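Engineer: 3D model of this:
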Amino acid sequence: MVYRMPEQDRTSWNTVIAAFALSLVQSIPRHNPFPESPRGRYSTCTTRFHHFENDGVPIYWVSLDANTSKLVYKPTNAGDTIMDFSSVGYLGRDAKLPEVPVKVVLYPARNCKDTNKSDGESIQHAINELSSLPLDPSTGFRGAIQLSSGDFDVRGHHFTINTSGILITGSSSSETILHANVSIAEDGMDVHALFSVESPQQTIAEVGHRAAIVETVPSGSNYVKLDSSCGFKPGDLVSIVWPMTSRWIQMMNMSERWGNFAVTSIERRVSRVNGEKNMVFLDIPVPFRVDLRYLSSSQPAYLVKVEISGRVSHVGLENFKAVQDKVLPVGRGTFLNIGQVEDSWVRNVVAVDFGGDTMTVTGKRITVEGLNLIRTIPGPMKGPKFADLAIAFPGSQILVKNSVIQGGSSQFSYMTRDQANGPNVFFNSTAYGSSHAEPHAHFATGILYDSMKFENGTISLRNRPYKHHGYTSGFSVVWNCHTKVLEVVKPPQAANWAIGNTIQSLGSTGNETLGFIEPRGIESPRLASLYLAQKAAAKMH
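Structural biologist: Have a look, this model is predicted:
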């Protein structure tokens, strides 16, 4: 006999489960996360915020509905909402990383008398050897290269992984040390990254017709309405293409900085189709606003089915330290470029004194966990300033968590570049020094800074007064962070949110309209972490 719980009891039980799961985020430190800071130096933000009430009951931007155990999102007057960020990281849900069987074990060459290969040659040879092995369909991996404890001399070498299914793992970030001197190309300018993970054979082809979007799509929406949904079905990989027309750029007052036209796009999967209403529902919300007022029949936004071949996936780097032993010219000598690959990770890695953008990610569904980037050499005080960690277009569904950036006081720490479209999440990580955490340059969307800590730094979603810069972000969120300075503006016909943060001051934003800034205590009390709350809710529904 099977007992079936009555519907009303099931609803109550779901509510209890939801409340318990979401309350787990309360373990995140919420007050004075820097013990060395003088007590009282930081205060909650209480200056100029937007707050809404209905019959005396606060309406939060994101809250838990006790009746349905679902998260509820309050729209702006234009209909935009904070997007759901839960689909980031490995496999699109920050999935547990698999155990990968070791196929090759390497020891430092100076400890091996029976080899005539250098450490760098041995590592690249092992990568090539693994690339020829078959993939295990249960894990997506061919095997792992185990670097033993000890010092590996890889000066003058750089490593390329352009095949799926390879893990490079050390003993730990304190026991396996790679001494690097990233080489400069013959032209004296280009510098290879120590590690490059790439998809050199990737092709993306449109399949079928371009279906025009015929109804404005608010940011945070999970569907689009088309002139025809014919030909789309659940599981299809699609691209949403949004032309940033001259009319839209003029509305944003960015003509002098952005020119007359740009275009951006995102990849999604079709979750279901309503053929009668020509509505296509998506697995992940849209991170920007597709406003038909600024489009035309000759420049429409559209949905199109795509097929991708040759994209590398399932690559991991973990458990080692890499040290750049030679100071290169400013901007050169990077540690890692993760190109257009997917379902990969970097875990428990330390990188010391690499130049330029120390690490750049343009892939999809990537987890970066326990990363420690250290600069002992100050960055440039004038001229171009580089990032410690940057997400660049078309990078999306990137999760950076539990990481630390040290040094580089004039650098940008956790950053996105032009038109990087989310969801992208920086979670529970720290930067020391006075660096900025910010989107940079041209209008990235769908970024979440959640439970981040910057004692002397700045979190900035602003209008940068430089050519090719302008409004750096739209539809992005700073949630429960600790920072010295907070700068959050509201671009025209867009939104940015800052909720529950501990700050010393609001930065100078000139005549810009402030974003939706709410002080600690106004945010829903269950949601100390927006990302963890959304992740818990996604598991239950």
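Engineer: for the rest of this, base every contact and every neighbour count on C-alpha atoms.
Structural biologist: Will do.
Engineer: which parts of the stretch 151-300 of the chain are strands?
Structural biologist: 159-161, 166-169, 176-180, 195-197, 203-212, 223-225, 237-244, 262-274, 279-282 (DSSP state E, counting those that start in this stretch).
Engineer: just checking, G433 touches T483?
Structural biologist: No. G433 is beyond contact range of T483, at 11.2 Å (criterion: C-alpha atoms under 8 Å).
Engineer: of the two, who's got more company?
Structural biologist: Comparing G433 with T483 by other C-alpha atoms under 10 Å, the one with more neighbours is T483, at 25 against 18.
Engineer: leaving out sequence neighbours, find the closest residue to the more buried one.
Structural biologist: F454 (4.5 Å; C-alpha to C-alpha, 6 or more residues apart in numbering).
Engineer: neighbouring contacts of the helix or strand where that neighbour lies?
Structural biologist: If you go by DSSP states H and E, F454 is part of strand 453-461. Residues outside strand 453-461 that contact it (C-alpha atoms under 8 Å, 6 or more residues apart in numbering): 33-34, 428-439, 471-473, 476, 481-489, 496.
Engineer: 7 Å instead, please
Structural biologist: Under the contact criterion C-alpha atoms under 7 Å, 6 or more residues apart in numbering, strand 453-461 has outside partners 429-439, 472-473, 481-489.
Engineer: elements contacting the lengthiest helix in the chain?
Structural biologist: The single longest helix within the chain, with elements called by DSSP state H, is helix 7-23. Counting by 3 or more C-alpha pairs under 7 Å, 6 or more residues apart in numbering; DSSP states H and E, the packing neighbours recorded for helix 7-23 are helix 530-540.
Engineer: one more to put side by side:
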Amino acid sequence: MLIHRPSTADWIAALGTDKIGQHVDYQLTHWQPGDFDLNWDRTVTATTANSITVDAPITTAIDPAFGGGMMMKYEWPERIEKVGIENLNLVSTCDPDNPKDENHRWMAITLDNVEDAWVRRVRARHFVSSAVAVWETARRVTVEDCKSLAPVGETGNFRRYAFHSLGQQVLFQRCYAEYAYHAFSTGFTAPGPNAFVQCYSYLPLHFSGAIGGWSSGVLFDKATVVGGSLSFGYRDVDAQGAGWTAANSLFWQCRAAKIYLDKPPTAQNWAYGSWAQGYGSGDHELATEFLKPESIFYAQLEQRLGHASAEGDKILLYSTSRTSAPQPEYATEMGRRSLMPDVTMENWIDSMITKYPLEDMLNEAVRLPELKLNKQTPPESPSRPIALQNGLLTCQGRLITGRLGRTSLWRGSTRASYVNNPPPNIVRFVPGRIGRGLTDDLDTLVADMIARHVFGMEQFPGLWYERR
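Structural biologist: Here you go, the predicted structure:
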């Protein structure tokens, strides 16, 4: 079933996000009805005369005062399922003399139109943007024991989003990212739940957390950010009017320099056991305390299963004491440990891979040196020069007729009001995304021009650094 919650004008007004950007030059960032709808993909497990039970939580209240919601049955036989990517070392070949080179691969792995999938034990090096990105049409995905290393590209949005989710029922566990912009993040209207468990960000260039408008049901559990912050904050006009970025979300026993936690109208956000400076109107509880359970995710998993999970044995424990007057034996032990490097998630992942090896079934696999690749040269496109003859445009001696099309200025938005009815664009670039309102497929664009009898396009000039 698809459970749909509309983003009505009344709800947007209650949030105050209809006024975002009223004091900036371009009135483009306020929230509009329909742009922040939430869609949960669920399975019905039980029904009564007046209730329906589904297999996973609904992460935002379905309130009759704000338009209620609806349920729709759907069929999707073509959806990919029960697939995985594992044991790979992925490297994007970049210019070693250009530390900001972007003329190479942006995304290592993206997941779309898929359910019950996994990515594990993958190292991604030098990619401009994501090691793993999970898009809206993906659900029930696990990403574990993965690393994003040494990204190469500019410092800015849509770059260095090491582990990013727009999906639902997505788990990132034991993942490591270095020098990212948003190392671990959810995008706008990610319906959730999305969980980041034992994830580690080293020297990021911006925060981890919710970066777009109204990601709900986000969990950061035992996450560590070295030299950066975590945020479920209110961003106002930033990020195309992100406004309230997170709702009904939780930081559990996380470590960072700062944690930004705001409480949006109609919802709540919490932080428990934080080792960070806390900011914002959300509920900060039991700061600088070592909490039990060590991980709320694994504790709830054990509760649901009725028995301990094997993943619980892979928790990197925080074993220390807050006392300023330790016993001699404890002080001696801590002194001994201080002579050894700290165990970080980067080497913890390696130790888990060694301790729990995967069985390789390579008996019938074809090895790379044995592959016989047919090198094919792509056919050259025939040249059809356009000529001006006697004031008329011709091609191969024939008169060109039809209409002249025009692209529009792309403002960097992927909201529904734009993507559902986008004008064509030759240079619009949304990393990892191809389709209407995203990165235009040029063959599809040409076919559409032919169908509409458009013989040429006037290109709106790019106003910033273009990737096409």
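Engineer: any chance of the strands of the stretch 151-300 of structure 1 in JSON lines, plus distance to Y294 of structure 1?
Structural biologist: Formatted as JSON lines, the strands of the stretch 151-300 of structure 1 follow (distance: least, C-alpha to C-alpha, whole Å):
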{"stretch": "strand 159-161", "distance to Y294 of structure 1": "42"}
{"stretch": "strand 166-169", "distance to Y294 of structure 1": "45"}
{"stretch": "strand 176-180", "distance to Y294 of structure 1": "50"}
{"stretch": "strand 195-197", "distance to Y294 of structure 1": "38"}
{"stretch": "strand 203-212", "distance to Y294 of structure 1": "14"}
{"stretch": "strand 223-225", "distance to Y294 of structure 1": "17"}
{"stretch": "strand 237-244", "distance to Y294 of structure 1": "8"}
{"stretch": "strand 262-274", "distance to Y294 of structure 1": "13"}
{"stretch": "strand 279-282", "distance to Y294 of structure 1": "21"}
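Engineer: aligned partner of S185 of structure 2 in structure 1?
Structural biologist: Using TM-score structural alignment, the equivalent of S185 of structure 2 in structure 1 is M415.
Engineer: burial check on that match, number of neighbours?
Structural biologist: 22.
Engineer: and if you look at T376 of structure 1?
Structural biologist: The burial count for T376 of structure 1: 11, using other C-alpha under 10 Å.
Engineer: so what's it up against?
Structural biologist: Contacts of T376 of structure 1 by C-alpha under 7 Å, 6+ apart are 353, 407.
Engineer: just M71 of structure 2 next, same as before
Structural biologist: 1-4.
Engineer: mind telling me what it corresponds to in structure 1?
Structural biologist: Structural alignment (TM-score structural alignment) places M71 of structure 2 against L303 in structure 1.
Engineer: also D41 of structure 2?
Structural biologist: In structure 1, D41 of structure 2 lands on E267 (TM-score structural alignment).
Engineer: from L22 of structure 1, how far off is that match?
Structural biologist: As defined by C-alpha to C-alpha, to the nearest Å, E267 of structure 1 lies at a distance of 29 Å from L22 of structure 1.
Engineer: neighbour count for the two, which is higher?
Structural biologist: L22 (23 against 20).
Engineer: show me the contacts for the more buried one.
Structural biologist: Contacts for L22 of structure 1 (C-alpha under 7 Å, 6+ apart) come out as 526-527, 533, 536.
Engineer: got a list of contacts for the particular helix or strand that has A390 of structure 1 in it?
Structural biologist: Here A390 of structure 1, judged by DSSP H and E, is contained in strand 387-391. Outside strand 387-391 of structure 1, the residues within contact range by C-alpha under 7 Å, 6+ apart are 356-362, 411-417, 420.
Engineer: so where in structure 2 does it end up aligned?
Structural biologist: The aligned range for strand 387-391 of structure 1 is 161-165, by TM-score structural alignment.
Engineer: returning to that earlier point: mind checking what the residue nearest to T483 of structure 1 lines up with in structure 2?
Structural biologist: The equivalent of F454 of structure 1 in structure 2 is V225 (alignment by TM-score structural alignment).
Engineer: and I177 of structure 1, by the same measure?
Structural biologist: I177 of structure 1 maps onto no residue in structure 2, with residues paired by TM-score structural alignment.
Engineer: pretty sure I177 of structure 1 contacts Q324?
Structural biologist: No. Using C-alpha atoms under 7 Å as the test, I177 of structure 1 is too far from Q324 to be in contact (10.8 Å).
Engineer: and those two? Which one has more around it.
Structural biologist: I177 (26 against 22).
Engineer: separation between that one and T430 of structure 1?
Structural biologist: Distance from I177 of structure 1 to T430 of structure 1, counting by C-alpha to C-alpha: 23 Å.
Engineer: mind listing what the match of D41 of structure 2 touches?
Structural biologist: With contacts defined as C-alpha under 7 Å, 6+ apart, the neighbours of E267 of structure 1 are 238-240.
Engineer: of those, closest to D153 of structure 1?
Structural biologist: Nearest to D153 of structure 1 among the contacts of E267 of structure 1: S239, at 43.8 Å, using C-alpha to C-alpha.
Engineer: which residues touch that closest one?
Structural biologist: S239 of structure 1 sits next to 265-268, 303-306 when contact means C-alpha under 7 Å, 6+ apart.
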